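Asker: The following block contains a protein sequence and its predicted model.
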Amino acid sequence: MAHHTGIHPARQTALLERERKRYAAARPRSQALAQRANAHLLYGVPLHWMTDWGTPFPLFVEHAKGARFRDADGHEYVDFCLGDTGAMFGHAPEAVAAAVTRQAAHGFTTMLPGEDAARVGELLAERFGLPYWQFAMTATDANRFVIRWARAATGRSKVLVFNGCYHGTVDDVFVDLINGVPTQRKSLLGQVYDLTEHTVVIEFNDLTALKAALAQADIACVLAEPVMTNIGMVLPQPDFWTEASSLIRAAGALLVCDETHTISTGPSGYAKAYGLEPDFFVLGKPIGGGVPCAVYGFTAQLAQRMQAAKSAAAPGHSGIGTTLTANALAMAAIRATLENVMTDAAYAHMVGLAQHLAKGLRDLVGQYGLPWCVSQVGARTEFQFCPHPPQTGTEAAAAMDHSLEHLLHLYLLNRGILITPFHNMLLICPETTVQDVEKLLTTLGQALRELTQPDSK
């Protein structure tokens, strides 16, 4: 009997075992490096989630440039993962590499600003429409700092998030709805206090729940991606953000748009494209072309409230910022990315090719009669194991099948194509070609044929 995905579990299991053997046989160098790393790296990798790809051992990378990378065994890959958006504009963009190289000769970090800081502020304000900006090393830090600022500016303690959200490793967001009950996520290691005391969680697209939560008058900010992307894509219903923004503003809460992933929409992000007016705007990974850095912007009125809160606070560390925040290399990278990489021409190519990819995926789903759907947000495309795009995090989570994801990702990997390990997300960068997309579609079609027609090879 087929699973809800339309794939028979026995066929899926057999094919996964075959692909795992194929992977191991072709990568002796990566396997040797994995064994070597095991001696001193926990789980044999720099970060434990690097083992989440569904491979028998980690894939070790030797070189990455544009839309491609090469592994330690010399295999070449077309990359549709792109560092899960960290390299959304391709690996090592020329302008960023040149800017970082130039700056490296003049110092890495001084804890003082340079001319790049002034120029970056101008560029951010011009592009995103918010007049004031601050910096962080990651979107996680930016979200954490924004939550502090929001609490300080409003005098309120609670944060509202959407079920299944992802905003990095900010503790406050690790709360889910389990059968309608706010529940601290069990995967969060070492958590010793109850997050539900200060975090409110509701379903995305649920205006009734949002209105009820805001009525308590204790929400400092609503932290949200304009489109949920990490539980699988969850698109906002028509007018959801228009209504939600009005409710949030009327309740005296602040709207924080985390656009680290939805910057795929266009050069100024989802908020600008769809007329959202957030109080805070957060952008991480892609803003420096892959160099670790993040930014957050805010309104002039909010800037005054933030300055007042800081002036009223006792002297000492605010809990906001780190020593390496806005270091010289990061500022050079951000400037180069904004001036030369995140261009209208780049987005025109990326979005157009993503549309071609989305159509091709829909054609494959129809060809093999699978109960799957395809969603697209600019340069970001995703296929999900449900017949219609999910409207909530709960629906998106129910559609997932991690074993099938692992199989499809590994099948593609064994044939020179990388997609993100956590769900079926595909990114197009400026260097991705039509031929790259056709290779992906052809190879995925081969996998689906093997899964749905057992006699196929």
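Answerer: On my side now, so go ahead.
Asker: C-alpha from now on. contacts and neighbour counts both.
Answerer: Fine.
Asker: just the helices in the stretch 351-457 of the chain please.
Answerer: For the stretch 351-457 of the chain, helices defined by DSSP state H, counting those that start in this stretch occupy the ranges 393-399, 402-413, 434-452.
Asker: Could you pull out the buried residues of stretch 102-114?
Answerer: 103, 109 (16 or more other CA atoms under 10 Å).
Asker: I should have written stretch 393-400 there, sorry.
Answerer: 393-397, 399-400.
Asker: and residue 24, what element?
Answerer: Using DSSP states H and E, residue 24 falls within helix 9-25.
Asker: Give the buried residues for that helix.
Answerer: In helix 9-25, counting by 16+ other CA under 10 Å, buried: 9, 12, 15-16, 19-20, 23-24.
Asker: The structure to be compared is supplied as follows:
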Amino acid sequence: MAEQATQSERAQIIDQLLEAEQQRFADTHPKSQSLWGEGRKNYLYGGPSHWMRRWAGGFPIYVDSAKGAEVQDVDGRTYTDFCLGDTGGMCGHAPEAVTEAALAQLKRGTTTMLPTEDSIWVGQELAHRFGMPYWTLTTSATDANRGAIRYCRMVTGRQKVLVFSGCYHGGVEEAHVEIRDGKVGLRNMIHPNGVDHSKVSHVVEFNDREALAEALESGEIACVLMEPMMTNFGMIPVAPGFNEFVREKTRETGTILIIDETHTMSSGTGGFTKTHGLEPDIFVAGKAIAGGIPAGIFGISEELAQRIWQEVPHVNPKKRQSAHLGIGGTLAGNALTVATMKAVLSNILTDENFDKMIANAERLAKSARKLIEKNNLPWHVTQVGARAEIMFSPQPPRNGADVIATRQGDLEVLLHAFYMNEGILVTPFHTMFLMCPATTAEQVDKHTEVFAKFISLLQENGVV
């Protein structure tokens, strides 16, 4: 084991180790590298989505196939997948129930801008599972959040959306913010685009009761848009009683509470909301809800629905209905999405499968903690439901400011590159692991072996 390096030496060593891992990646992925070069000729940022460029190898792997909890690339390499499409693949890749439902519906038509009989079952199941009586389907959680925000502004007459610093709620403009020098600024890596975010957003630190109460008492906030615990800036646990405090203060100030469970839906069949008895006005989810077919959902409470109907009444069959609400999309709630959503809710995201997923997340977290303790490392592991995360700081962060102050981004990138070379995929934006029904204990144990090798690499080079 090498003597531990100074801070400046450490940064240089990590850079050198990353360069070596990226070279190892290039040497073993010639076809992916060639395809990446071709893709850059026709795509604005190299791939069909600019998110695809953010993997740590220097270029992304190009996927040949994916099944269960494994991905195979065009270079013939197989990976254990704990990223699962950053939650979009939480049902596992190509689950049989979704595949069969999709194929059957493809033969009967994918989209007509008309409802199908399956939609009745889906609506009833959503109400039963998540506790909201009225639902709207969208093509993504981003669209669901946008629609929810528009409803909130419509019924409150207020403009601002309160979010927590470091949050992520898809492509929602109002959520592209964090606290910078005590003011509203754009969150990490989002480029300015001419919008004055201070006019549409108010941002406070997560778990900060005083700042939240002060903001809501101003009477300017239409809604609070939040995760019940933060998952996209590193996993930030919610402080005891904070969710209940948010609910109390939003009710006192006439502010609508939106809980976005796109990630935390991995807590169980009813999401974090059902598991912990929360009471949102609007419940949002997406990504995995239709087994990887693009889809989002938002459910609305009885009380809020009555307020919305006062603004825009129920259908009057004697009048032509125009697009009063300003949300939606031609493909929202299409027959293919509804069919696959039914398959997911009835056959995949079940209590039995969540029990397996959560057990594997607990197994991964426990094994990682043992390695951290054995090697006396100043790191920690957070696990909630079927999701876990390793963070390179001694204690779980309380808020976004803690993440900014303690995050070791260079070490995260090195870990991601090393993991890919060892046949493991994790969320490329931070070190978060997600289980699907097909994840096995053996795959979790493979991660433990690779994590031990990563620790040894750092020790041999004096990084830790």
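Answerer: Nice, I can see it. These figures come from a predicted structure and were not determined experimentally.
Asker: Turn the buried residues of stretch 393-400 of the first structure into TSV, including distance to residue 200 of the first structure.
Answerer: Shown next, in TSV, are those (distance: CA to CA, whole Å):
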residue	distance to residue 200 of the first structure
393	15
394	16
395	19
396	20
397	19
399	24
400	24
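Asker: between those residues, which is closest to residue 120 of the first structure?
Answerer: residue 393 (35.3 Å; CA to CA).
Asker: excluding its backbone neighbours, what's nearest that closest one?
Answerer: residue 164 (4.9 Å; CA to CA, 6 or more residues apart in numbering).
Asker: Spell out, range by range, the strands that occur in the stretch 251-400 of the first structure.
Answerer: 254-258, 280-283, 294-298, 373-377, 380-384 (DSSP state E, counting those that start in this stretch).
Asker: which residue in the second structure lines up with residue 37 of the first structure?
Answerer: For residue 37 of the first structure, the aligned position in the second structure is residue 39, judged by TM-score structural alignment.
Asker: who's in contact with residue 340 of the second structure?
Answerer: 98-99, 101-102, 290-291, 293 (CA atoms under 8 Å, 6 or more residues apart in numbering).
Asker: Now check the first structure for the residue matching it.
Answerer: Going residue by residue (TM-score structural alignment), residue 340 of the second structure aligns to residue 333.
Asker: measure its match to residue 291 of the first structure for me?
Answerer: According to CA to CA, to the nearest Å, residue 333 of the first structure and residue 291 of the first structure sit 7 Å apart.
Asker: Serialize the strands of the stretch 251-400 of the first structure to TSV and add fields for distance to residue 74 of the first structure and mean neighbour count.
Answerer: Below are the strands of the stretch 251-400 of the first structure laid out as TSV (distance: least, CA to CA, whole Å; neighbours: other CA atoms under 10 Å):
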stretch	distance to residue 74 of the first structure	mean neighbour count
strand 254-258	37	26
strand 280-283	34	27
strand 294-298	33	26
strand 373-377	32	22
strand 380-384	28	24
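Asker: Out of those strands, flag the one nearest residue 32 of the first structure.
Answerer: strand 380-384 (33.5 Å).
Asker: can you count the residues close to the aligned partner of residue 372 of the second structure in the first structure?
Answerer: Aligning on TM-score structural alignment places residue 372 of the second structure opposite residue 365 in the first structure. For residue 365 of the first structure, the count of nearby residues is 19 (other CA atoms under 10 Å).
Asker: which residue is nearest the middle of the first structure?
Answerer: residue 261 (4.2 Å; CA atoms, centre = their mean).
Asker: how near is the equivalent of that residue over in the second structure to residue 432 of the second structure?
Answerer: Matched by TM-score structural alignment, residue 261 of the first structure corresponds to residue 263 in the second structure. From residue 263 of the second structure across to residue 432 of the second structure, the span is 11 Å (CA to CA).
Asker: Kindly report the same for residue 199 of the second structure.
Answerer: 33 Å.
Asker: higher neighbour count, these two?
Answerer: Per other CA under 10 Å, whichever of residue 199 of the second structure and residue 432 has more neighbours is residue 432, with 24 against 12.
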